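Peer 1: for reference, the sequence and a predicted model appear below.
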Amino acid sequence: MAGLSAPAAWAFVTRFAPSPTGPLHLGHAYSALLAHDLARAAQGSFLLRMEDTDSERSKYAFEAQILDDLAWLGVRWDGPIHRQSDHIAAYNRRLEPLAARGLLYPCGCSRTDIRAALAAPQEGVPHQTYPGTCRSRTMASRKPGDALRLNLAAALEQIGTARFVETGPTHAGTHNINPALAQAQIGDVVLSRKGENIVAYFLASALDDADHGITHVVRGEDLFDFTPVQVILQGLLGLPTPTYHHHRLIRDETGKRLAKRDDARALSKYRAEGATPQDIRRMVGL
């Protein structure tokens, strides 16, 4: 837990935000335990959020298993569980001011590409910067099935300097968002898709962090490169920017990041074999 100091009790609020699309594995256990331990050490709050906007892959059975695994680990959260699927309409309403400022445009490109853009980024999965095919379209031309993209260049012009503080082991320091680099690496991200009751990970996560008073975001370093998207959205919407702590990833023997498809690393398997919560802590380096 080195690198992230504990502020005053009232000033520390963090969260664990899994997607119920599979069982928890060792990497999830590390992230949940680290965030939980930091919150308790700071006498702060630890919240639980289900990022279940992917209606095709999110399952109640996975959520139930996640809750059972967290309880077994000794992770206790404060307040009710926040499920993003219950708030899709509210997220989309928050986009209306951006549309009114000319920062959004409809996009009718490949459905497969757009659905991929709505999901959380993953290590090893290349991000394809959007070439701007639909950038000249107006909101009046939006059709059923069209997505909404953020005009990143226009957004960066409106917010001016954007920065965030990182306390993780790899990228610690204050990071100023370079407009040219952001446009080259991130591009015009998708924020929602009309008619499919789905919003982007970037948008829902940024809004929830602000609404829930999150002061410290603790998550894997595979999400570091996309933090600027959320910081830009925070700036556009007048939201506070939390401190970020991107922790190391738990990897297998070959150095590959664990994923939900790695059932051999699922906590349920270790539990069935007789492992204890302390065994899991030792396995992930806590």
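Peer 2: Perfect, I can see it now. Residues are numbered from 1 along each chain as shown.
Peer 1: can we go C-alpha only for contacts and neighbour counts from here?
Peer 2: Noted.
Peer 1: tell me what whichever strand or helix holds Gln234 is packed against?
Peer 2: Remark: Gln234 resides in helix 227-237, with elements defined by DSSP states H and E. Contact here means 3 or more C-alpha pairs under 8 Å, 6 or more residues apart in numbering; DSSP states H and E; on that basis helix 227-237 packs against helix 152-159, helix 201-211.
Peer 1: buried set for the helix ranked longest in the chain?
Peer 2: Taking DSSP state H as the criterion, the chain has its longest helix at helix 26-41. For helix 26-41, the neighbour count (16 or more other C-alpha atoms under 10 Å) marks 26-40 as buried.
Peer 1: next one for the comparison:
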Amino acid sequence: MPYVTRFAPSPTGPLHLGHAYSALLAFDRAQAAGGQFLLRIEDIDQSRARPAWEAQIYEDLHWLGLSWPTPVMRQSDRLPQYRAALQTLWDRGLLYPCQCNRRDILAAVSAPQEGAEPAYGPDGLIYPGTCRALPRPGEIPEQALRLNLAKAIEALGPAPLRFEETGEHPAQHEIALATLPDTLGDIVLARRDMGTSYHLSVVLDDATQGITEVTRGADLFEATQIHVLLQRLLNLPTPRYHHHRLIRDDQGKRLAKRDDARAIATYRAEGASPQDIRQMVGL
């Protein structure tokens, strides 16, 4: 199978050195394998996405020497595909509507329970199941939708989740389904203001683009169990995963889009070259 990887930024701010490292690493791995590097624009959060930031992404990446096939996949063009997947899961009884906001969830998980601390998973606070037992309407409502994890595990059978990690610590991972309620909870698969979620969209997009290896930061490693779970539920292939180190500031903090001083465009304006950027990120 030909090698295919991708870089999938969100157009919500300037690309920084961390983005440069991830994009360059993915591009280099594709080149070394004689494969393909794809660009995808993850713009499901339309409240924050801006055309100017998307244009800046193309400009910065071209300046770094990267190229990719066009047209570029944009998540905002794929809402019908996400809706179809949600409908499939809904028809199987694996989703339920949730009306809780973050304050409700925090209040529920912070209630005194023998001094136990609230549990966190890769999607934040583990949901306590407040809305799980409420009556389910006949059709998908226009509100947040959660995966009923207990029913999903029952539907999948006993086989563990499996995926191959090719990053700094290569391994064949197996995750027992019985552990997921404690580590994931009932994750959100559609947010009220988006009609989808990062986890659902990224799984469907990777499958549609034929991604054979996902190249992304180590901060997303724990989310991989969510993605492999959804791949199993939706009968999609599981790619390999290459989680790379994160680029940090002088205090050891991971870079964020608010770190404009480390934006690629800032270095360009100060006269840096693409090779300078490679050296800064250790390539």
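Peer 2: That came through, no problem. Small disclaimer: the values here were computed from a predicted structure and weren't measured.
Peer 1: mean per-residue distance, the helix or strand that the longest helix of the first structure is followed by versus the second structure.
Peer 2: Helices and strands here follow DSSP H and E; after helix 26-41 of the first structure, the next one along the chain is strand 45-50. Compared with the second structure after the fit, strand 45-50 of the first structure shows a mean deviation of 0.7 Å (mean C-alpha distance after the TM-score superposition for the first structure).
Peer 1: so whichever helix or strand comes after strand 45-50 of the first structure matches what in the second structure?
Peer 2: Note on strand 45-50 of the first structure: by DSSP H and E, the next helix or strand toward the C-terminus is helix 60-73. Following TM-score structural alignment, the aligned partner range for helix 60-73 of the first structure in the second structure is 51-64.
Peer 1: how far away from the center of its chain is the next helix or strand after the helix holding Gln234 of the first structure?
Peer 2: For helix 227-237 of the first structure, the following helix or strand on the C-terminal side (DSSP H and E) is strand 243-247. Relative to its parent chain, strand 243-247 of the first structure has a centroid offset of 12 Å by C-alpha atoms, centre = their mean, to the nearest Å.
Peer 1: same check on stretch 240-248 of the second structure?
Peer 2: 13 Å.
Peer 1: the first structure: matching residues for that stretch?
Peer 2: Going by TM-score structural alignment, stretch 240-248 of the second structure sits over residues 243-251 in the first structure.
Peer 1: could you give me the buried positions within that stretch?
Peer 2: Buried-residue list, stretch 243-251 of the first structure, by 16+ other C-alpha under 10 Å: 243-250.
Peer 1: how about stretch 197-214 of the second structure?
Peer 2: Of the residues in stretch 197-214 of the second structure, 197-207, 210-214 count as buried by neighbour count, 16+ other C-alpha under 10 Å.
Peer 1: one more: stretch 171-178 of the second structure?
Peer 2: Leu177.
Peer 1: how about residues contacting that stretch?
Peer 2: The contact list for stretch 171-178 of the second structure, computed with C-alpha atoms under 8 Å, 6 or more residues apart in numbering, reads 153, 158-165, 225.
Peer 1: helix, strand, or coil at Ser268 of the first structure?
Peer 2: Following DSSP: H, G, I helix; E, B strand; the rest coil, we place Ser268 of the first structure in the helix state.
Peer 1: so how many other residues sit close to the aligned residue in the second structure for it?
Peer 2: Taking TM-score structural alignment for the superposition, Ser268 of the first structure sits opposite Ala265 in the second structure. Residues contacting Ala265 of the second structure under the criterion other C-alpha atoms under 10 Å number 20.
Peer 1: perfect, that will be all.
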